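**Q** need the 3D shape of this:
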Amino acid sequence: MFRKIFKTVFGLLLGLALFGIGLLAIAVLATYPKLPSLEIVTNYQPRMPLTIYSSDGKLIGMYGEERRAFTKIDEFPPMLVNAVIAAEDKRFYQHWGVDVTGVARALIGNFRAGGVQSGASTITQQVARNFYLTNERSYRRKFNEALLAYKIEQSLSKQQILELYFNQIYLGQRAYGFAAASQIYFNKPVKELTLAEATILAGLPKAPSSFNPIVNPERARLRQRYILNNMVEEKMITPAERDQALAEELHYRRQQVEIDQNSLYVAEMVRQEMYDRYGEDAYTQGFRVYTTVSSESQRVATLALRRALKGFGLGAYRGAEAFIDLKTIEADALDENLDQYLDTVYTVDGLQPAVVLQASRSSIEAYTQGGNRIKISGNALNYVARTINNGKDNAIRPGAVIRVRKLDRGWQISQMPELQGAFVALDSKTGAIRALVGGFDFHSKSFNRATQAERQPGSTFKPFVYSAALAKGMTAATTINDAPIELPGMGSGGRPWRPKNSDGRYSGFITLRQALTASKNMVSIRIVMALGVHEVHQYVQRFGFNARQVPDSLSMALGSGVATPLQMAQAYAVFANGGYKVSPYVIDRIEDNQGRLRAQMKPLVAGESAPQVIDPRNAYIMYTIMQDVVRRGTGARANALGRRDIAGKTGTTNENKDAWFAGFNPDLVGVVYIGFDKPRSMGRAGFGGTIALPVWVEYMRYALQGVPQKGMPMPAKIVRNGGEYFLQEQQSTSPRLAIDNRGATPDAEDIQAAGGDPVIPEETAVEPVQPQNGGGGTAPSPEIDALF
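**A** Below you'll find the model as predicted:
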C-alpha cells in the first residue's frame, strides 16, 4: 500500500518536473531568439563626461550625468578585483553566467518571505541588467537576465565581462565604474587604493546609497568587514591583512570633483560651444577640451576683479541667501543633512556658507561645514541687526543660509558684493583668450558679463571715432574747438541738448592728441559732425561692432552704443596688432577619450591670415595717442606698472553707471568692465580710472612680468614733424574746426580727467609726443570741410 502511494506521488512529482522542464524549454526556445543583440557589450562605448582643462592641464569643468574614467581590466589592482568577486560573486570563475547554487538558496528565501525579496545575481547577470534590463523585482526579469547572462558568457571572456562590470556599475556620487569612484571617494587613482579603501568601494554595488561611506560610514564599515571575511575564507588575503585593513583610518573627500573655481565662466563657454558642435554627444563621448587660459592667469584675474568689487563696498545687508526647514530634520541626522546641503554651496573668496541654528538680537549660532558650530555676538552683529528675526522671508532666523568670514578676532557675517564686473585678456596677434572672468562668483550668478553683458562703453569707444578721423584725413595735430555746444531740439522732450565735459572745463582749440588724452567730449562730438554720422557709423563696424550696437547718431561720439567686454577686447586688438581683426577663441584643441586629436584651433593671425581692417599707420598713431592717455591723461594710474609700451583708454557712462578700462601693449589686450546688473549710479567712486583701471594694472603686472618692453614698430610712410606723426602723403596745414548747432541725442557722460601732467620717462620704441600749441605749427595736415 505504501509503495503504491509512493509510486503515485513520485510519478506526479516527476510529471510535474518534466512538465516544468518542458515549459522552461519552451520559454527558453521562445525567448532566446528574441534576446537583444550583444553589440553594445561587444563594442562597448561607455558614456563618459565632457572634461575641460586649462592650458596647463588643470580641470576647470566637467559635464555629464555619468562620471566615468574607462580603464582596462588589467589596470585595476588584483586586490580590488578579488574584493568585488568576494562581495558579489564568489563562484564567478566556475559558473556559466548563472550560479545555480545561489539561485536555489534565493528561491528558498523568497518562498519563506512570500515574494521576491532577494536574488542571486552573478556579476554577469548584473552586466546584463545594467546594459539591457531594469531593476524590477520579478521572476520574468530574472529569467530574461539569466538567459542574457548565458548569452554574454558564450560571447565574452571572463576578463571582458569583468572589464564591462568594473567600468559600468553605478557606485553613488554620480560615479560610474571603480576608477571614477576611487577619485570621487578617495581622491586618488585606482591603482593607489589600499586594501581597506578597495573593500569599501567593493561594498558599493549592492546598495550605493546605503553603503555610501560619506553618508553612512558605519554601514559601509559593516559591509567592509563582511567582504574582508569573505576574502579570508576564499584565501585571497590573510587574517592579519584583514585586521590591518579594519584598523586603517580612512579619509574621504567631501567634494565630488576638484574643479578650478576660478575658471567656471570659461568652462561654461566651452560647454556651450561643444554642445553647439556635437549636441548631446558632447556630454557622453568623453571629449577632453584644452583651453587657451592658464590656471594662474585665471586666478590672478579673478582675485583682481574681486578685490575691486569688494573694495567698492558691500552695501546694506540684503538678508539670507536661502532657507532650510530645520523642523523636518531629525536631531540625530542634523549634522549629516546640513553637511550634504553645504557640500552644494561653495565657499567664495573666504565667504563660507553657514546655516543659522539659533538667532537673537544678542547672539547667533550657526553651523558650518564639517560639524563646526560657531557663535557670533556683540558688535559683530551690528551689520545685520535689522534683519534678525524681522519676520521677512530673508530674515536671519533658524534655517537661514548666510555667509560668514573667519577673522583673527572671531567670526563675522558678510555677503557677496552686489556690484559686478568682468575682465578679458586677449592675445592681440591670434585672438586667443588668455583670461576671462564673467563676474564675482559663477555659482551665485552664472550670467557671463564678459560675453553676454552689452553695456555702454562710454569714452572707451572714442578711439574708434578718432581712428575714423585719421582715416578720413585728419591728423593727431588737427585742432578742434573744445568749447560748449548747444543743439536745439536734440535733448529729451525736445529741449536743447547741451553736452559737457565731465569736469566742466573747456580748453578751446586743442589737438586730437590732447583731446583724447584728456577725453574731451566736445571734441569727439565735433569730429563726428565734421566727418558725418553715417560715415563714422560705417567705419567703426570694421572693428567688430555691428550696426545694431552703435547708434547712427551723434551720440555714438560719447560711446552711447553697447558692446560686451569681449567685443571691446577684440576691437582694441586692432590697434595693438597693427590694424588686423582677429577672432577671439578659447578652445585650443579637442581630444577624444583616448587622447586622439579631434580638432585643433588654427586662428587667423595678424599680419598673416587675419583681415586687415585699418591702415597700420592709423593703428600706430592711435597707439601713440593712447600711450599719452596712460602717461598723463585719464589713465595715468597705469604708470604704476613702470612700463613705456602700454596704452589704453578709460570710460565712464552717464551718472557713473558703467566704468571701463581698455588697455594693451602690442601683444596683449586687457578690458575691465564694472557696474551693477540693474544699472544704477556707482557714485563718486565709480569712474573707469578709479575702479576699473586698478584691476587691469594688477593683472598686467602678473602677465607682463619678465616680458621685455617693446613698443609697436613704426610702419613705413610715416613722417615726424614738430613732435607729431603724419602720413607721408599729408601735405596741407591743419585747420581749426568750430562746429555749432548740429543735432545729436547722446546719453553718455565721459570720465573725469585725471588732474596734472605726471612726468613720464622716455619710451624706447615710441618717443613721447609733446603737442604744440595751435596744432603743431607748420606740421602737415589735410584740409577738413567744416563750418566756422
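
**Q** make it CA atoms for all contacts and neighbour counts henceforth
**A** OK.

**Q** longest helix in this protein, please.
**A** helix 2-31 (DSSP state H).

**Q** quick one: name whatever helix or strand follows that helix.
**A** helix 39-42 (DSSP states H and E).

**Q** contact partners of that following helix?
**A** Around helix 39-42, the neighbours that count as contacts under Cα atoms under 8 Å, 6 or more residues apart in numbering are 131, 155, 156, 164.

**Q** swap in stretch 529-542?
**A** Contacts of stretch 529-542 (Cα under 8 Å, 6+ apart): 464-465, 468-469, 472, 528, 547, 550-554, 556, 613, 739, 742, 784-786.

**Q** related to what we said a few turns ago, which strands or helices does the longest helix of the chain pack on?
**A** Helices and strands touching helix 2-31, by 3 or more Cα pairs under 8 Å, 6 or more residues apart in numbering; DSSP states H and E: there are none.

**Q** can we see that at 10 Å?
**A** helix 139-155 (3 or more Cα pairs under 10 Å, 6 or more residues apart in numbering; DSSP states H and E).

**Q** what's the angle from the helix it packs on to helix 2-31?
**A** 70 degrees (axes from the mean of the first three to the mean of the last three Cα atoms, to 10 degrees).

**Q** want to put them side by side, so please do this one too:
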Amino acid sequence: MKKFLIYFTLFSIFCVILGVTSIYAVYLHFKDELPPVNTLKQVEFQTPMKVYTADGKLISQFGEKRRIPLQFEQIPQPLIDTLLATEDVRFYSHKGVDFIGIFRAALAVITSGNKTQGASTLTMQVARGFFLTRDKTYIRKIKEIFIALHIEQELTKEEILTLYINKVELGYRAFGFGAAAQVYYGKDLSELNIAQFAMLTGLLKAPTAYNPLRNPKRAKFRRDTVLWRLKQTGHLTEPQYQAAIAQPLTAKYHGAQIELDAPYIAEMVRQQMVDQFGEEVAYTKGYQVYTTITEEAQNAAQLALRENLHNYDERHGYRGAFSQLWQDPETPWQEQQILEHLNRQSEFGLLKVAVVTAIDDEQKRFQYLDKSGEYAWVNWDGMSWARPFIDDDHQGEAPQLPSEIVKVGEQIYLRQQSATQWQLSQFPDASSALVALNPTNGAIIALSGGYDFYQSEFNRVTQAKRQVGSNIKPFIYSAALEHGFTLASIINDAPINQWDRQQGTVWRPRNSPPVYDGPTRMRTALAKSKNVISVRLLRSVGLDNLIDHLAQFGFSPHDLPRNESLALGSASFTPMELASAYTAFANGGFIVEPFLIDRVVTPEGEMIFAANPKIACDPCAQATSDELYPQEQQPQAKRAISAQNAFLIAEAMQSTIWGGGNWNKGTGWNGTGWRAQTLKRTDIGGKTGTTNEAKDTWFSGYGPNIVVTSWVGFDDHSRALGSTRPNPNLGKDQVFGKEFGAQTALPAWIEFLRVALADVPQQASAIPDNIVSVRIDNETGKLTTQADHTSLFEYFIKGTEPSSYVERDPLPDILNAEAAGEVTEKAVEGIF
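**A** Next up is the predicted model:
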C-alpha cells in the first residue's frame, strides 16, 4: 500500500509537470500569434458621425454601426448583475478563465460528443470579440484562453466589463448596450427596468433567434430564463421575479432620435466630411458636426417651400387619384386589407396617404381611412379647388360635387388644412429651392433643395443651374453706377428694334408686361423691372465692362453669354451662387463664401475643426466677433463693389417692394415685389426674376442680417410654369394668371422671412460716407425747389448729384431719340 501511494504520488507529480510543460509548450507555440492585449487600453470604438444644428438638434447620423460608448460609471448596476448572472457568475473570482466551467464543458463533450457549452468567461468573450473569430475550434479556444489570461493581467475587472458592454452586437446594427437601449426602447440605458435589461441580455445568445422584433415568443422565453437566473443568484426576490416575467414585451424598433428633418443639409455635411477626412474616419470616429443652421429657420424654409409648391400645383388643377384599389362592381376591400396596403405606401413632405371609403354628395364631403386606422371626413372647402388639370395653361370646369372629384376605392394624398382638418392634395409636379445666408460671413441659415429629399436627392440649391431672368438686373444697375449713372438718371423706356445684320433679323426685347413708360428714373426702372432699360444700360456700360463687373460678384465669365441677352438674364446660375452674389448689396459691397459646417468635435469634446470665414468688414479689426471667430483671426472678405454702390442698389431694391409716388395725388406706383408689403417692414428689398415662357421664376432679396433666394420651376427645362384662370369655387383672394417671379417664387420668400424676422426689430439703413441726399424732381431727376408730390429725396454718391434745377418745359417726344442702329417706329401703341 505504501509503495502504491509512492507510485501514485510520483505519477501525479509527473502528470502535473507534463501538463504544465504541455501548456507551456502550447503557449510557446502560439506566443508569436497572440496579439498585444495592451492595445485594449486605447480602444477606439467605431461610432457614427452625428450632425447637429447650431442649437444642438440632431439632424442625422452616418455610419455602419450604431454605438453609444459608455464609461463604467454610466453602466447601471442592474445590467451588470444581469450580465454576470447569465454569462459569468464567477467573473470577480477567476483570473480570466473559469476552470470549473471548462471542466463542465469538457464533461459535456465526453458524454454527448457535441460542443454544446463554450465555457467562455466575459474576459474570454472580450478576447474573442477584439482579436479572434467566432469559429468553434479547439485552436481558437486555446488562443482565447491565453489572451484572456493576458487581458486579466493588463486590465481591471471594471475595464473588462466596460469593453464587453460597449462591444457586443445586439442586432439591428446596434453595438453595445447603450445603442441597443435606443434601438429597442428609444431610451437611455439608465431608464430601462429589469425586464428590459433581461431582454437585451438575452440577445447575447443569438441576436437574430431571440430578437423581440422578429421572434417575440422565443425572445420572451429567453428573457424569462435570464430573469430566472437573476432569482437563482439572489438578485431578485420571488415577488420581483413574478412581477418581471408578467411584464409584456415592449421592444419596438427606434431609429436614430432625429430632432430635425433636414436631409439636404445632412447630405451636404456628409459629402464635405468625407472630402475632408476620408470615408473611414468620417463614419467611424464619432465626430459631432455642428452646422450653421437653426431648427426654427430650417423648419420655416422647408414649410414655406412646400406650401408654396402646393399652392402653385393646386391652382393648376387636380391630376387625379394616385391609384384605384377597387371600383364598382368589384367587392370593396376590408379595413385590414386597406391598412396593410397603406402601411406599404411612402409618404412625402406634407402629404399622407389615405383611401376614399364613402362619398356624401348631399353634405358635400367624402370619408377616408388613413394609416393610423382613423376614419375622417374631408369637407367641401378642402376639395373645391380640384378642377381637372388639362395642361400647364388650361384647367377644366370647377367641380360641383365630391363625386366629380373622387371615387370610392381611390388611394389619394391629403395635406393638413387646419389643426383638425385635412384637405385633398397631390404630389407637386414643379420643383423649388430656397436658401438663406448670413451676409456678414456666409453662414447658411437655412436651405431646402426640393420638396422632399427621399423623393429626389437632387439638391437644386447647389446643383441646378437655371436661367436667372431679371434677378440679374441689380448687378447691371450696379455696373451702371460705376459708369456715370445715378438712381435719378433718366433712361428711355421705349421699344427697341435692333437690326442684326449677321442674322438678317430684328431683335425686339420687350418689357413684361409690354408696357412702356417713356423717360424713367433708374430707381423706378429697376423696381418695375424694365427690360428695355436694362438693355440700354448694358449698351452704355459696354458688354466687356459688364462681364468684368459681374465677375467681381463671383460669377464665372464662362457662364455669362457675350451678347445683349445677358441684360435680360439669359445666364444660368445655381440659387446658391445667386444668393452669395446678392450678399454684396446687404453687407456693404463684399462677397462672402457660403459655408455650412461651423465646427467638428470629437466624442471627448476636442474641437478638430472650426470655421474661420472671411468677414464682410472694412477693416475687419473693427468687426464684432464671438468666441468661435476671434477678432484677430478674422480674414476679410473680398470687396466686389464700393459701400456706396451697394447702398444705392439696396435702396433701389426697397422700391421693388414699396414702390413710390403719391397714391392720393394719382402718381403712386408699385414695384414688382409689392406682395412683400405684407411683412410690414421697410428694411427689406429684393428683385423678381422670370425667364422666357416662365420656365424659371425667382425672388432674391435681403432683410436685416439675411439674404434669401427662392426659385420655382420644373426639373424638365423645356416645361413652362404656365398660367391659370380664376376658379369660381374660390374667393376673391385667389391667385391666377400667368406665372412669374412675383407670383410664383416670392410667396415662399415672404413666408420664410415672416418667421426668420419675427423677433428682429426694424433697422434703419446705415448710410456710408460720401452719400448725400437731395430733393429732386420726379419726372426729370433734376434738383427742385418744390416740396410737394412732384418731388422726392434721392441718394447720390457725393459729387454725382444733379447740379441744375428743373425747368417746367413741355415734355420731349420720347420716341425721337433712338440710339444709332435702332429701327424707329412712328408710333408705339400703349407707351403712355
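
**Q** could you pull out the helices in the stretch 551-700 of structure 1 for me?
**A** Per DSSP state H, counting those that start in this stretch, the stretch 551-700 of structure 1 carries helices over the ranges 565-576, 616-632, 693-703.

**Q** pick the most buried one from these.
**A** Comparing these by mean neighbour count (mean count of other Cα atoms under 10 Å), helix 565-576 ranks first with a mean of 29.

**Q** how close does that helix sit to structure 2?
**A** Once fitted to structure 2, helix 565-576 of structure 1 is off its aligned match by 1.2 Å on average (mean Cα distance after the TM-score superposition for structure 1).

**Q** how about that helix, aligned to which bit of structure 2?
**A** Alignment of helix 565-576 of structure 1 against structure 2: residues 575-586, by TM-score structural alignment.

**Q** can you give the distance of the matching stretch from its chain's centre?
**A** Centre-to-centre, stretch 575-586 of structure 2 and its host chain are 19 Å apart (Cα atoms, centre = their mean, to the nearest Å).

**Q** for residue 673 of structure 1, find the nearest of the helices of the stretch 551-700 of structure 1.
**A** Smallest distance to residue 673 of structure 1 across these (Cα to Cα): 6.5 Å, for helix 565-576.

**Q** quick one: that closest one to helix 616-632, angle?
**A** Using the same axes, to 10 degrees, the inter-axis angle of helix 565-576 of structure 1 relative to helix 616-632 is 110 degrees.

**Q** tell me the first helix or strand C-terminal of the longest strand along structure 2.
**A** Assignment by DSSP state E gives strand 351-360 as the longest strand of structure 2. Next in sequence after strand 351-360 of structure 2, counting helices and strands by DSSP H and E, comes strand 365-370.

**Q** between the following helix or strand past that next one and strand 351-360, how big is the angle?
**A** Sequence order places strand 375-379 as the next helix or strand after strand 365-370 of structure 2, per DSSP H and E. If you take the same axes, to 10 degrees, strand 375-379 of structure 2 sits at 80 degrees to strand 351-360.

**Q** quick one, strands of the stretch 401-550 of structure 1?
**A** Taking DSSP state E, counting those that start in this stretch as the criterion, the stretch 401-550 of structure 1 contains strands spanning 410-414, 420-427, 433-437, 479-482, 508-511.

**Q** now for the ones you listed, which one comes closest to residue 245 of structure 1?
**A** So among these, strand 410-414 is nearest, using Cα to Cα, at 40.0 Å.

**Q** closest one of the contacts of helix 39-42 of structure 1 to residue 653 of structure 1?
**A** Using Cα to Cα, the contacts of helix 39-42 of structure 1 come closest to residue 653 of structure 1 at residue 131, 59.5 Å.

**Q** what angle separates the helix or strand that contains the closest one from helix 139-155?
**A** For residue 131 of structure 1, the element it lies in under DSSP H and E is helix 123-132. For helix 123-132 of structure 1 against helix 139-155, the angle by the same axes, to 10 degrees is 110 degrees.

**Q** measure how far helix 123-132 of structure 1 is from the centre of its chain, please.
**A** 37 Å.

**Q** helices or strands next to that helix in the packing?
**A** helix 39-42, helix 78-88, helix 139-155, helix 158-168.

**Q** compute the inter-axis angle for it and helix 78-88.
**A** 90 degrees.

**Q** relative to helix 158-168, how tilted is helix 123-132 of structure 1?
**A** Helix 123-132 of structure 1 runs at 50 degrees relative to helix 158-168, counting by the same axes, to 10 degrees.

**Q** mean distance of helix 123-132 of structure 1 to its aligned residues in structure 2, please.
**A** Looks like 1.7 Å for helix 123-132 of structure 1 (mean Cα distance after the TM-score superposition for structure 1).

**Q** so that helix corresponds to what in structure 2?
**A** Here helix 123-132 of structure 1 aligns to structure 2 at residues 122-131, judged by TM-score structural alignment.

**Q** buried residues in that stretch?
**A** Neighbour-count burial for stretch 122-131 of structure 2, counted by 16 or more other Cα atoms under 10 Å, picks out 122, 123, 124, 125, 126, 127, 128, 129, 130.

**Q** any chance of these in CSV, with distance to residue 174 of structure 2 too?
**A** Shown next, in CSV, are the buried residues of stretch 122-131 of structure 2 (distance: Cα to Cα, whole Å):
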residue, distance to residue 174 of structure 2
122, 19
123, 21
124, 21
125, 18
126, 17
127, 20
128, 18
129, 15
130, 17
